[in-house]
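Peer 1: here you go, sequence then predicted model.
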Amino acid sequence: MTGPLPRGLVVLLGAASAVVVVAGLRAAAWLVAPVLLALVMVIVVSPVHRWLRRRGLPAWLATATLVTAVYGVFLVFTAVVVGSLVRLAALLPGYTERARALRAGAADRLRAWGIGPEQFDALVHSIDPGELASSAAALLGELTAVTTSIVFLLALLLFFSVETGTVGGRLEAVGRARPRVRVALAGFTGKTRRFLVVTTAFGAAVAVLDTIALLWLGIPLPVLWGLLSFVTNYIPNVGFLLGVAPPALLGLLSGGWGTTLSVVGVYVVLNFVLQSLVQPRYVGDAVGLSAVLTFVSLVFWAWVLGPLGALLAVPATLLVMAVLVDVDPRAEWAAALLRTAKSEKGHRS
């Protein structure tokens, strides 16, 4: 009779399995990321389906209403973004001369400070402002390539929305056989919904304030940059940096350094304070993830799934914890390390 495997061998086998799974996720990121996005979107709006059913609507009408709502929000958002990007692509070539003037001014200033003129000249001349036009054309080409992904995502949203009405019965069936699995999945949906509600509330407030400020500063396409602030708000910790770069650069091209500093100042006051200092406290309380785990999950899922992984870092981490930690009573030690102190105290009580 053979005894249990040595602990070191178990650890090595687990690590090897994790590497294989992560490699598979990276290879299938084109499929996994849209599926996870569709799942998260349907989790958010699923209470609407239950509310409509309690109001007496038949199941098919409640599902049709849910699908229409999801499609409507997604298509309006996509239309605004695509339309703004088309305008941006047409706008960028007009700043070519302004970019050349800024480059020349920066070169003169650095030469006046005695900073290596030969090396700097070689660097700035290697950057052709005329590439703005080619970048704009490439941007339009990317929009065509994204169309296929959008169609695939819409199909996923349809199928997930149709299945919403049967999720409750399926969870009850799972709960009869595996009570902890049902509790873990219910915890995942609840925490994901709370995370998205809190993040959406902060993101909407920041987006409105950013749009008003950029409109007042005269930055082109303020609605697009407000939407960018809203989307990057779902990226923990570093979303502020991703949201400020495009309007700050456009402010430099359209109004000079003063406008750029004004844009950065507005974003520091609004986005950095709210997104990086205030919001993480509420998000941590809502989902029970420590700040360190939230940041590590951002880096990890962005590497595994790409840009969508950065947006879905928190829901993806919650799903992994539900499947690997919350369903196993022997993994309570891992949960204690990964949760915030407040959520761990509440979990024990």
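Peer 2: It's in. Residues are numbered from 1 along each chain as shown.
Peer 1: going by C-alpha atoms from here, please, whenever you check contacts or count neighbours.
Peer 2: Will do.
Peer 1: sticking with the closest residue to Leu92 other than its chain neighbours, tell me its helix or strand.
Peer 2: Nearest non-adjacent residue to Leu92, counting by C-alpha to C-alpha, 6 or more residues apart in numbering: Leu132, 6.1 Å away. Element membership of Leu132 [criterion: DSSP states H and E] is helix 131-177.
Peer 1: after that helix, next one along is what?
Peer 2: For helix 131-177, the succeeding helix or strand toward the C-terminus, using DSSP H and E, is helix 179-217.
Peer 1: which elements pack onto that next one?
Peer 2: Applying 3 or more C-alpha pairs under 8 Å, 6 or more residues apart in numbering; DSSP states H and E, we find helix 179-217 packed against helix 29-54, helix 131-177, helix 222-232, helix 257-267, helix 279-287, helix 313-321.
Peer 1: in TSV: these, plus distance to Leu196 and mean neighbour count.
Peer 2: Listed next are the helices and strands packed on helix 179-217 as TSV, based on distance: least, C-alpha to C-alpha, whole Å; neighbours: other C-alpha atoms under 10 Å:
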stretch	distance to Leu196	mean neighbour count
helix 29-54	7	18
helix 131-177	17	15
helix 222-232	11	23
helix 257-267	22	18
helix 279-287	9	19
helix 313-321	9	21
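Peer 1: select, out of the ones you listed, the one closest to Ala245.
Peer 2: Distance to Ala245, taken as C-alpha to C-alpha, is lowest for helix 257-267 among these, at 8.6 Å.
Peer 1: now that closest one and helix 179-217, what's the angle there?
Peer 2: Helix 257-267 runs at 150 degrees relative to helix 179-217, counting by axes from the mean of the first three to the mean of the last three C-alpha atoms, to 10 degrees.
Peer 1: list the contacts for the residue sitting nearest the centre point of the chain?
Peer 2: Nearest residue to the geometric centre of the chain (C-alpha atoms, centre = their mean): Leu311, 1.6 Å. Counting by C-alpha atoms under 8 Å, 6 or more residues apart in numbering, Leu311 touches Val231, Thr232, Tyr234, Ile235.
Peer 1: then this one, side by side with the first:
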Amino acid sequence: MQAASQILVPFLVAAFLAVICMPLMRWLQHYHVPAGLAVVIIVLLIISVLTLVGIFIGGQIAEFTARLPFYEQQLNDKLTGIAVLFGQEVSIGDLLDRIQPASPMGLVANLFSGLQGLFANFFLIIFTVIFLLLEATSLPGKLQLVLTSTRGDPDYFKRFTSGVQRYLGIKTIASLVTGVAAAALTAAFGLDFPLLWGLLAFSFNYVPSIGSLIAAIPPVVLALVQIDFFQAAMIGLGYFVINITIGGVIEPRVVGRGLGLSTLVVFLSLVFWGWVFGPVGMLLSVPLTMTVKIALESSNRTAPIAILLGQADRVASR
């Protein structure tokens, strides 16, 4: 699968976008909107949202670039103070020479590079979404005929789509709370670009377990330069509390109950799918594992494996 990841990743993203958009597609068709027009409306909505996000991020990056001289001066002043304490001369050039590529910032850069590859396949993803949505009305019936004739689970497609939509709904609410909390935290300490850090926390929270901690790295680093060590440590502690409260306690229990997946399986799926598909695999790890679990449940031979992926309380209730 790793060898075919460049082909599979755009298709997987398109498939999950189509699943997300299916409720809107059904809602439009309920009000007698033709399928073709409904698809056009949905695609325009997707493009509009991505465009607005892109404009916002572009503006934030431009503002950050304009403030780079200020941050450079701040860093120089802090390094000068450290040099006086230790009796050594330290410059920004020396500091950058000692930063290794494997630093924590490299993880953030790698994730963004993987997402950048998705934008390179933007039109492929959009066209795939269009064709999947056009097939959305007939595909469940086709699958039901096939699975019934092969003694499979005829409700597989319905369970798959409802499961993904339920997970993404829960995850989006948790990510929104995380993003608002991160923006409020950084704004309270007077850190620049609090909305950007909130958006970053919202986006990275879709990566299970470690996403919120990864999103904490850039604002903490900026706080070290812009403010001071103590307040940077407090911001880092605030992110840790947010991650433990939402991502480590509340969300795993709610998401686990919603999908029937154990917390351990949620974490292991992050590692496995991240290894197979890279950053996109990390973002889609839980939906992919849920898909595998539902597929295993559809056959008597593989049903025991699906039980192993489920929660202990559900097994005990049987």
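Peer 2: Thanks, I have it. From a predicted model like this one, the values you see are computed outputs, not experimental measurements.
Peer 1: any idea which of the helices and strands packed on helix 179-217 of structure 1 gets closest to Leu298 of structure 1?
Peer 2: So among those, helix 313-321 is nearest, using C-alpha to C-alpha, at 5.1 Å.
Peer 1: what span of structure 2 lines up against the helix or strand following the closest one?
Peer 2: Next helix or strand after helix 313-321 of structure 1 toward the C-terminus (DSSP H and E): helix 332-338. Aligned by TM-score structural alignment, helix 332-338 of structure 1 corresponds to residues 303-309 of structure 2.
Peer 1: buried residues in the matching stretch, which are they?
Peer 2: Ala306, Ile307, Leu309 (16 or more other C-alpha atoms under 10 Å).
Peer 1: can you list contacts of that stretch?
Peer 2: Gly260, Leu261, Ser262, Val265, Lys293, Ile294, Leu296, Glu297, Val315.
Peer 1: if you rank these by neighbours, which is first?
Peer 2: Compared across the contacts of stretch 303-309 of structure 2, Leu261 has the highest neighbour count, 25 neighbours, by other C-alpha atoms under 10 Å.
Peer 1: so what does that one match up with in structure 1?
Peer 2: Leu261 of structure 2 maps onto Leu289 in structure 1, by TM-score structural alignment.
Peer 1: ok, for its match, nearest residue in space, not its chain neighbours?
Peer 2: Arg339 (4.7 Å).
Peer 1: pretty sure the one you found sits against Ala286.
Peer 2: No. Look at Arg339 of structure 1 against Ala286 with C-alpha atoms under 8 Å: they stay out of range, at 11.1 Å.
Peer 1: about what we covered before: quick one, what contacts the residue nearest to Leu289 of structure 1?
Peer 2: Gly288, Leu289, Ser290.
Peer 1: so which of these persist in structure 2?
Peer 2: Retained contacts for the contacts of Arg339 of structure 1 in structure 2, judged by both residues aligned by TM-score structural alignment, their matches' C-alpha atoms under 8 Å, are Gly288, Leu289, Ser290.
Peer 1: which one of those is nearest to Ala29 of structure 1?
Peer 2: Ala29 of structure 1 has its nearest neighbour among the kept ones among the contacts of Arg339 of structure 1 in Leu289, at 24.0 Å by C-alpha to C-alpha.
Peer 1: now check structure 2 for the residue matching the residue nearest to the centre of structure 1.
Peer 2: Match for Leu311 of structure 1 (TM-score structural alignment): Leu283.
Peer 1: next one: Thr189 of structure 1
Peer 2: Using TM-score structural alignment, Thr189 of structure 1 sits opposite Thr161 in structure 2.
Peer 1: Ala322 of structure 1 too?
Peer 2: In structure 2, Ala322 of structure 1 lines up with Ile294, judged by TM-score structural alignment.
Peer 1: try Ser262 of structure 1
Peer 2: By TM-score structural alignment, Ser262 of structure 1 lines up with Met234.
Peer 1: and for Asn233 of structure 1?
Peer 2: Here Asn233 of structure 1 is matched to Asn205 in structure 2, going by TM-score structural alignment.
Peer 1: how close does that match get to Val241 of structure 2?
Peer 2: Asn205 of structure 2 is 14 Å from Val241 of structure 2, where distance means C-alpha to C-alpha, to the nearest Å.
Peer 1: same check, this time on Asp313 of structure 2
Peer 2: Taking C-alpha to C-alpha as the measure, Asp313 of structure 2 falls 27 Å from Val241 of structure 2.
Peer 1: number of nearby residues for Ala295 of structure 2?
Peer 2: Under the criterion other C-alpha under 10 Å, the count of neighbours that Ala295 of structure 2 has is 19.
Peer 1: my read is that it contacts Phe157, right?
Peer 2: No. With contact defined as C-alpha under 8 Å, Ala295 of structure 2 does not reach Phe157; the gap is 9.6 Å.
Peer 1: report the set of residues contacting both of the two.
Peer 2: Counting by C-alpha under 8 Å, 6+ apart, Ala295 of structure 2 and Phe157 have no shared contacts at all.
Peer 1: skipping adjacent residues, who's closest to Ser297 of structure 1 in space?
Peer 2: Ala313 (5.7 Å).
Peer 1: quick one, what contacts the one you found?
Peer 2: Ile235, Thr294, Ser297, Leu298, Trp301, Ala302.
Peer 1: would you turn the residues you listed into JSON lines with distance to Ser126 of structure 1, neighbour count and secondary structure?
Peer 2: Shown next, in JSON lines, are the contacts of Ala313 of structure 1 (distance: C-alpha to C-alpha, whole Å; neighbours: other C-alpha atoms under 10 Å; DSSP: H, G, I helix; E, B strand; the rest coil):
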{"residue": "Ile235", "distance to Ser126 of structure 1": "33", "neighbour count": "25", "secondary structure": "coil"}
{"residue": "Thr294", "distance to Ser126 of structure 1": "39", "neighbour count": "22", "secondary structure": "helix"}
{"residue": "Ser297", "distance to Ser126 of structure 1": "37", "neighbour count": "21", "secondary structure": "helix"}
{"residue": "Leu298", "distance to Ser126 of structure 1": "34", "neighbour count": "23", "secondary structure": "helix"}
{"residue": "Trp301", "distance to Ser126 of structure 1": "34", "neighbour count": "24", "secondary structure": "helix"}
{"residue": "Ala302", "distance to Ser126 of structure 1": "30", "neighbour count": "18", "secondary structure": "helix"}
